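> sequence? don't have it. structure:
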């Protein structure tokens, strides 16, 4: 089954007072190009997320966005050491009274907060970090899954389009085969006239005659090109139906299809066939354009 390189998936997971929203967007690109927009607290996990995106999404321009929101009350990382600050306040007030100096309560508190060890830094909770990271992983994995499903659905649409394009080229090839039957007598008549002119000439050259004959046969015969084109069209559909179908392989086959179409156009020397060739080229360009968006 084909997968498009265009996709989108988002997911929100809540756990342990944390809500994580992950969004994954993908566009077509020749290679895998990953850009992550994530909170600084998980910047050390970017390599792990990149590995997950590489494994699941394979190819394309990938954008990952993470948004975190706390859903419960949280404590600040730094708190006031209240017993010590209270001791500082009492000591400062007593000192001011003994020196007959007047200070407002706010001035005393401000001085107390500037004293050593007035603040306490809470110990780092590694278990909370592990829980938060598990929530992030779950959200990212779900967003990737939805993006991949989007790609599969878009790939199914592309597969139908490819089948339509190939069918049109096949129909035009059938028209060429029908026209070729009418073209051959005209070619034969031109060859007969050329041969007659050579035979009637006083300077008739047997070697030149054989060269001219081979030239006309090679120039106007498109039998091999028609067979090869039919085989390439069949092979394209065969590959399209496999699990291994990918944009690069389909593009290679389309190049072979184009080579045979161009040769038919250059050798046929027939206005009707040229029109069919133009229509085939038009459909082939659509195929080549779409294969650029297939993984």
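Done, it's in. Not measured: the values here are computed from a predicted model.

> drop to CA atoms for contacts and neighbour counts, all remaining ones
Fine.

> helices or strands up against whichever helix or strand residue 213 is part of?
Following DSSP states H and E, one finds residue 213 within helix 206-220. On a contact count with 3 or more Cα pairs under 8 Å, 6 or more residues apart in numbering; DSSP states H and E, helix 206-220 meets helix 126-200, helix 247-268.

> including mean neighbour count and distance to residue 46, could those helices go into TSV?
Shown next, in TSV, are the helices and strands packed on helix 206-220 (neighbours: other Cα atoms under 10 Å; distance: least, Cα to Cα, whole Å):
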stretch	mean neighbour count	distance to residue 46
helix 126-200	17	11
helix 247-268	18	29
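
> and the ones you listed as CSV, adding distance to residue 83?
Formatted as CSV, the helices and strands packed on helix 206-220 follow (distance: least, Cα to Cα, whole Å):
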stretch, distance to residue 83
helix 126-200, 28
helix 247-268, 70
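
> of all these, which lies closest to residue 55?
helix 126-200 (10.5 Å; Cα to Cα).

> how far away from the center of its chain is that closest one?
17 Å (Cα atoms, centre = their mean, to the nearest Å).

> still on that earlier bit, nearest to residue 42, of the helices and strands packed on helix 206-220?
Of those, nearest to residue 42 by Cα to Cα is helix 126-200, at 7.9 Å.

> run the angle between the closest one and helix 206-220 for me.
If you take axes from the mean of the first three to the mean of the last three Cα atoms, to 10 degrees, helix 126-200 sits at 140 degrees to helix 206-220.

> what's helix 126-200 packed up against?
strand 7-15, strand 18-27, helix 46-57, helix 206-220, helix 223-240, helix 271-291.

> try it again with 10 Å
strand 7-15, strand 18-27, helix 46-57, strand 60-70, helix 206-220, helix 223-240, helix 247-268, helix 271-291 (3 or more Cα pairs under 10 Å, 6 or more residues apart in numbering; DSSP states H and E).

> how about these, which one is nearest residue 190?
When the helices and strands packed on helix 126-200 are compared (using Cα to Cα), the closest one is helix 206-220, at 9.5 Å.

> tilt between the closest one and helix 247-268?
130 degrees.

> before we move on, back to that, buried residues in the helix holding residue 213?
Buried residues in helix 206-220, counted by 16 or more other Cα atoms under 10 Å: 212, 213, 216, 220.

> OK, contacts around the second one?
The one in question is residue 213. 191, 192, 194, 195, 207, 219 (Cα atoms under 10 Å, 6 or more residues apart in numbering).

> adding another structure so you can compare the two:
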């Protein structure tokens, strides 16, 4: 699986970006602006990392039906994780009527806060209509007679904005996957160092243990030590510091990690789980080894794994 993306060249049309079948980044931006049905429509999407799909939309009130469709539409396009903010602007350019309305709830709260400021800070009581009217947020502009066709026009622009949004997610995901493959290859090389050094470490540990055991027995004046017993005891204790099982499991986790990177599914959570499992095996190896060189290798493995963990957090 190592280097599996080296020869991959992404080529996809924006309208089919989600069909590329590759791990995606959760960080992306998309935008589309067009004039449709006498309306100037602009849609922007931006997203950051999040454990689940959290979609926040800002749509003109007259087009509330659009807001209800945005999250399900994103899900239908394969967006399953990330905090996504969607901004929709609609300006009529065909002479449609605009109605100005008062946001009563906002106005009530605004006046309450003004009075609170007056009482708390001893300000002069000069709250007037002109004072309140200076805050443009108390007014809302709505387009009269919003139709189903208006909704479809806006959704068509949203669809194209999502095309660019997903294209960026895939492009960023490819970059992350390339980087993860390099880090995975380095981690695999470090596991190889552990595997090569383990026999030497085990033999050195067994020799030290045997020498200490002989010294203890001879110090007690117990006569000639039982060679078979010494060899057996040393073998038992030496087995406790063997890390071959851990390296086998590490290899398995690294293979699973590489396979997940090429999956069509959202793999961020699976990769996060594998990072935890890899970390557990590395920690176990670290607790068993006493050789200075192998200890340094374990420290380097932990550092590389932490860099992998940071990148995995960006994947959907």
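Perfect, I can see it now. Small disclaimer: the values here were computed from a predicted structure and weren't measured.

> superposed, what's their TM-score?
Aligned and superposed, the two chains score 0.76 in TM-score terms (TM-score structural alignment, normalised by the length of the first structure); 247 aligned residues with a Cα RMSD of 2.6 Å.

> thinking again about what came up before, nearest to residue 35 of the first structure, of the buried residues of helix 206-220 of the first structure?
residue 220 (54.5 Å).

> grab the nearest non-local neighbour of that closest one.
residue 267 (5.2 Å; Cα to Cα, 6 or more residues apart in numbering).

> that neighbour maps to what in the second structure?
Here residue 267 of the first structure is matched to residue 288 in the second structure, going by TM-score structural alignment.

> how about residue 65 of the first structure?
Checking TM-score structural alignment: residue 65 of the first structure goes with residue 87.

> before we move on, what about residue 4 of the first structure?
In the second structure, residue 4 of the first structure lands on residue 25 (TM-score structural alignment).

> related to what we said a few turns ago, right, and the match of residue 267 of the first structure touches residue 241 too?
Yes. Residue 288 of the second structure sits in contact with residue 241 when judged by Cα atoms under 10 Å, with a separation of 5.0 Å.

> now, among the buried residues of helix 206-220 of the first structure, which is nearest to residue 29 of the first structure?
Scanning these for proximity to residue 29 of the first structure, where the rule is Cα to Cα, the winner is residue 220, at 41.5 Å.

> residues in contact with the residue mapped onto that closest one from the second structure?
Mapped onto the second structure by TM-score structural alignment, residue 220 of the first structure lines up with residue 241. The contact partners of residue 241 of the second structure, by Cα under 10 Å, 6+ apart, come to 198, 201, 202, 205, 206, 284, 285, 287, 288, 289, 290.

> between those, which is nearest residue 83 of the second structure?
Among the contacts of residue 241 of the second structure, and counting by Cα to Cα, the member closest to residue 83 of the second structure is residue 284, at 35.8 Å.

> now that closest one. Nearest residue, chain neighbours left out?
residue 246 (7.5 Å).

> doesn't residue 289 make contact with that neighbour?
No. Checked against Cα under 10 Å, the pair residue 246 of the second structure and residue 289 is beyond contact range at 11.9 Å.

> circling back to that earlier point, ok, the residue nearest to residue 220 of the first structure to residue 139 of the first structure distance?
Here residue 267 of the first structure is placed at a distance of 59 Å from residue 139 of the first structure (Cα to Cα, to the nearest Å).

> and what of residue 187 of the first structure?
Residue 187 of the first structure is 69 Å from residue 139 of the first structure, by Cα to Cα.

> one step back: of the contacts of residue 213 of the first structure, closest to residue 45 of the first structure?
Distances from residue 45 of the first structure to the contacts of residue 213 of the first structure, taken by Cα to Cα, are shortest for residue 219, at 64.2 Å.

> grab the nearest non-local neighbour of that closest one.
residue 267 (5.5 Å).

> what's the match for residue 201 of the second structure in the first structure?
So, by TM-score structural alignment, residue 201 of the second structure is matched to residue 183.

> need the contact list for the closest residue to that match other than its chain neighbours.
Excluding the flanking residues, the one nearest residue 183 of the first structure by Cα to Cα, 6+ apart is residue 270, at 7.2 Å. By Cα under 10 Å, 6+ apart, the contact list for residue 270 of the first structure reads 176, 179, 180, 183, 186, 187, 220.

> across to the second structure, which of these hold up?
Shared with the second structure under both residues aligned by TM-score structural alignment, their matches' Cα atoms under 10 Å, the contacts from the contacts of residue 270 of the first structure are 179, 180, 183, 186, 187.

> residue in the first structure paired with residue 157 of the second structure?
So residue 157 of the second structure corresponds to residue 139, using TM-score structural alignment.

> contacts only, for that match.
Per Cα under 10 Å, 6+ apart, neighbours of residue 139 of the first structure: 10-14, 19-23, 66, 133, 145.

> distance of it relative to residue 23 of the first structure?
From residue 139 of the first structure to residue 23 of the first structure the distance is 9 Å (Cα to Cα).

> any shared contact partners between the two?
What both residue 139 of the first structure and residue 23 touch, as defined by Cα under 10 Å, 6+ apart, is the set 10, 11, 12, 66.

> which of the residues you listed tops the neighbour count?
residue 10 (21 neighbours; other Cα atoms under 10 Å).

> which residues touch it?
Counted by Cα under 10 Å, 6+ apart, residue 10 of the first structure has contacts 21-25, 64-66, 139-147.

> look up the counterpart of the helix or strand hosting residue 94 of the first structure in the second structure, residue range please.
Residue 94 of the first structure is part of helix 82-98, with elements assigned from DSSP H and E. The counterpart of helix 82-98 of the first structure in the second structure, using TM-score structural alignment, is absent.
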